[in-house]
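Undergrad: The following comprises the amino acid sequence and a computationally predicted model.
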Amino acid sequence: MDFEYSEKVDRLRAQLSDFMRFHVEPVNIDWHRETAAGRYPLALIERLKSRAFSEDLWNLFLPGLGDDDPGQRLSNLEYAPLAEIMGRIHWASEVFNCNAPDTGNMELLQLAATPEQRRRWLEPLLIGEIRSCFAMSEPDAASSDARNIRTTITRDGDDYVINGRKWFITGAAHPNCKLAIVMGLTGEHLDPSSTERHSMLLVPMDTSGLSVVRDIPIMHHHSPEGHCELLFRNVRVSVANLLGEEGKGFRLAQDRLGPGRVHHCMRTIGQCEVALELMCERALERKTFGKYLADYANIQDWIAESRLEIDQARLLVMKAAHRMDREGNAAARVDVSAIKLVAARLQTRIVDRAMQVFGAMGLTPDTPLAYLWTWGRAMRFLDGPDEVHLRVVARAELARARGQAGRNACQFVPPAPLLG
């Protein structure tokens, strides 16, 4: 595997870094001030989106574009270092139309939408005209196993009728969120272990019977686009709103998550780089007991371990992206579980060290550290809890061991008997 950046990626990295430095970072304080005052969406975001579009820093995440669609047509491996740069400021991805959950939704629509669905929903998403959400998780089911989902989708003539409750639906509070991709149960008669029981529907957010019950703060960390609870009470949409085939929703959900986890993990690595930079700056300027913090061996250890862990995680994510590009999303399933585990744990660990170096200030809004720590902790649930991903990795390792049973016997040579 060769992870040297191509000339194109090097050029985009430099261009994106300059854009972040000269256009995004200077308005970061304004973004926080405006959203804290309850003003969202922001005019500054729209101005930045227009500039990014004009500079062709747009839809960087999406490899499969049509001839007339805006974007760079990058592979997962090419996009990964760009996601890291965007991730340094948590809200910046929207500027480049690379924000979740729209990224995954655009991938789904590219994969399974009809021509009419593409015209109505995909094309506006590709130009950043609208936002969307993905309604899968439920309060009454362990959604780490999507087969548990209980929201019902019932056929009634030329319509489907949806009843159920969803929560932690990112983006649903955004005023420009016009579409919910809803996953629900269409095959109640099938065996509960079947992966053919669920389907996806495209539901306009203004459909009668669909209501946003509340926006749920995560560990007192509030995102202006929302992590919402949605209620579906006899929500009726046309059968033409079915995404893909009936009973194929579980498979579509699996296809959606692979690239998105690469995006999440590389953004996390960008945030860990920020935390390490802040830790080093604080250690070099702060004195205790007559010495700079940087002179203490334990602080030096934290800094060195953080650098090693970030670089290790980055290489693991690049390996997963490389496999997805070469062999497909399904072949990289174990790799994707591995990076999801490593990245979420990395963020809480490194940000925790940085908070400790900052002392009490690390707990306040005077630095981004407390915010980044809460998001890292949330990532240990988002896109599947740690335990599910550990299980995926362990099962793959055990399957490999079963396939090699007995091959390692030569490694266990009994010692020669003592003579005499």
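TA: The structure has been received and is ready for your questions.

Undergrad: use CA for all of it now, contacts and neighbours both
TA: OK.

Undergrad: other SSEs contacting the longest helix along the chain?
TA: Of all the segments of type helix in the chain, defined by DSSP state H, the longest one is helix 249-285. With contacts defined as 3 or more CA pairs under 8 Å, 6 or more residues apart in numbering; DSSP states H and E, the secondary structure elements packing on helix 249-285 are helix 76-87, helix 102-112, strand 198-204, strand 291-292, helix 297-327, helix 333-358, helix 369-379.

Undergrad: Of those, which is nearest Thr154?
TA: strand 198-204 (10.5 Å; CA to CA).

Undergrad: what's the angle from the closest one to helix 249-285?
TA: For strand 198-204 against helix 249-285, the angle between stretch directions is 70 degrees (axes from the mean of the first three to the mean of the last three CA atoms, to 10 degrees).

Undergrad: picking up where we left off before, so which of the helices and strands packed on helix 249-285 is nearest Ser223?
TA: Between Ser223 and the helices and strands packed on helix 249-285, the shortest separation by CA to CA is 10.4 Å, and it involves helix 369-379.

Undergrad: Now do whichever helix or strand comes after that closest one: everything it contacts.
TA: Taking DSSP states H and E as the definition, the helix or strand that follows helix 369-379 towards the C-terminus is helix 386-403. By CA atoms under 8 Å, 6 or more residues apart in numbering, the surrounding residues in contact with helix 386-403 are Ser144, Val334, Ser337, Ala338, Lys340, Leu341, Arg380.

Undergrad: then this one, side by side with the first:
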Amino acid sequence: MAIDLTVNTAIRTLRRRTAEFIRDAVVPAELAMLAGPGTPDDALRIRLQQQARTAGVFAPTVPRDLGGLGLDLRGQSVVLEEAGYSLLGPLAMNCAAPDEGNMHLLEMIASQPQRERYLEPLAVGAIRSCFAMTEPPPGAGSDPGQLATTARRSGQGWLIEGRKWFATGADGAAFAIVMARTGGNVGAPEATMFLIPADTPGFRLTRHVPALDSAFVGGHGEIELTDCHLGDDAVLGRAGKGFTYAQVRLAPARLTHCMRWIGLARRAHTIALAYVHGRTAFGNRLGELGMAQQLIADNEIDLAASRALIREAAWLVDTGGSGRHETSIAKTFVAEAVGRIVDRSVQLCGASGISGDLPLSAYLREVRAFRIYDGPSETHRWSIAKRALRHHASTTPTES
């Protein structure tokens, strides 16, 4: 089957509207935020989301029956890149992590009562959510087999005990999707996802984890679950299927992360191009010097390669493929390429690049974490290599 990466007229129009909205409404809000508090709050989110509705670019990843634009992943790859041109763009358009991934998961798995209680208000931006899987050592991190939070049957429901951290957006979230071990042992667990309202007794946000990245509402939360009782209606999907459902969320979420961050990398590159076009050194414009041109060219190459990997993986998932291998490759490459692009842009801008006069130093802090969350590069490389070896073994005749 031929890969079709054609961008149709409707998506081109939406891309243009999105670019105009980001330029006119969101970039000024981002620059004001970076010059002031440094982090967004719910008041800013609500204001920008209302502006996105007015501009007709709100909720591009949300299905049409929930009030969104209902784009497939190929369409999202175009529009979310434009949204990502500002740190606040995805937040404004209600396609930021973790809500975007949670909405996809709920759309695929949730019961009708759960959709009405959690998904519908999340889709319109009335509430926020968080996803609580990662745990402090020795619990689950890059190895989900170390899942330590437990859920056991208690009366007519469940008793949850454990600790989570780096639950992005936890402060102020209306609910959390919590992964807990419901069978097996640490190392080989059976897991279940639970929908837990933030006001549930025994569910407690204990602190904000200090971190390099901060351009999101609600911080990175550490959560304690102590004597936390839930009914059966809190189970998302079926008990014991948590790791299966995690894959439903992870493959598209890896791609949407890539889409958003490549937009910010393009913004950093654009800032650097403007700087070297106007700055002079050694009798020439900086952009005419060979070493500067190498950095510019390498940025262009990384942007083009990242975009191609994202769109091919999006096409595969849209046409029914699992995409686990392809999204893993895209996530690894793009996470590292984005870091390279922003770092080169800082270098091209010299002292201005590390100052607060340009937003590049903030971008450098924000993109660094992408090489760790949604699977660190090393874990993805391990998985990619294992799949390649299995494929080779299954398709190559055994030699005598």
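TA: Nice, thanks for sending it over. Owing to the predicted nature of the structure, the values given are computational and were not obtained by experimental measurement.

Undergrad: average gap between the longest helix of structure 1 and structure 2?
TA: Comparing helix 249-285 of structure 1 with its match in structure 2 after superposition yields a mean distance of 1.1 Å (mean CA distance after the TM-score superposition for structure 1).

Undergrad: start and end residues in structure 2 for that helix, please.
TA: Mapped onto structure 2 with TM-score structural alignment as the criterion, helix 249-285 of structure 1 occupies residues 242-278.

Undergrad: Any buried residues in that stretch, and which?
TA: Using 16 or more other CA atoms under 10 Å as the test for burial, stretch 242-278 of structure 2 gives 242-243, 245-246, 248-269, 271-273, 275-276.

Undergrad: before we move on, the earlier item: Serialize the helices and strands packed on helix 249-285 of structure 1 to JSON lines and add fields for mean neighbour count and distance to Phe61 of structure 1.
TA: Below are these laid out as JSON lines (neighbours: other CA atoms under 10 Å; distance: least, CA to CA, whole Å):
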{"stretch": "helix 76-87", "mean neighbour count": "24", "distance to Phe61 of structure 1": "6"}
{"stretch": "helix 102-112", "mean neighbour count": "21", "distance to Phe61 of structure 1": "7"}
{"stretch": "strand 198-204", "mean neighbour count": "24", "distance to Phe61 of structure 1": "22"}
{"stretch": "strand 291-292", "mean neighbour count": "12", "distance to Phe61 of structure 1": "42"}
{"stretch": "helix 297-327", "mean neighbour count": "18", "distance to Phe61 of structure 1": "12"}
{"stretch": "helix 333-358", "mean neighbour count": "23", "distance to Phe61 of structure 1": "16"}
{"stretch": "helix 369-379", "mean neighbour count": "21", "distance to Phe61 of structure 1": "20"}
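
Undergrad: Could you dump these into JSON lines and include distance to Glu34 of structure 1?
TA: Supplementary listing: these in JSON lines, determined by distance: least, CA to CA, whole Å:
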{"stretch": "helix 76-87", "distance to Glu34 of structure 1": "20"}
{"stretch": "helix 102-112", "distance to Glu34 of structure 1": "23"}
{"stretch": "strand 198-204", "distance to Glu34 of structure 1": "28"}
{"stretch": "strand 291-292", "distance to Glu34 of structure 1": "37"}
{"stretch": "helix 297-327", "distance to Glu34 of structure 1": "32"}
{"stretch": "helix 333-358", "distance to Glu34 of structure 1": "25"}
{"stretch": "helix 369-379", "distance to Glu34 of structure 1": "17"}
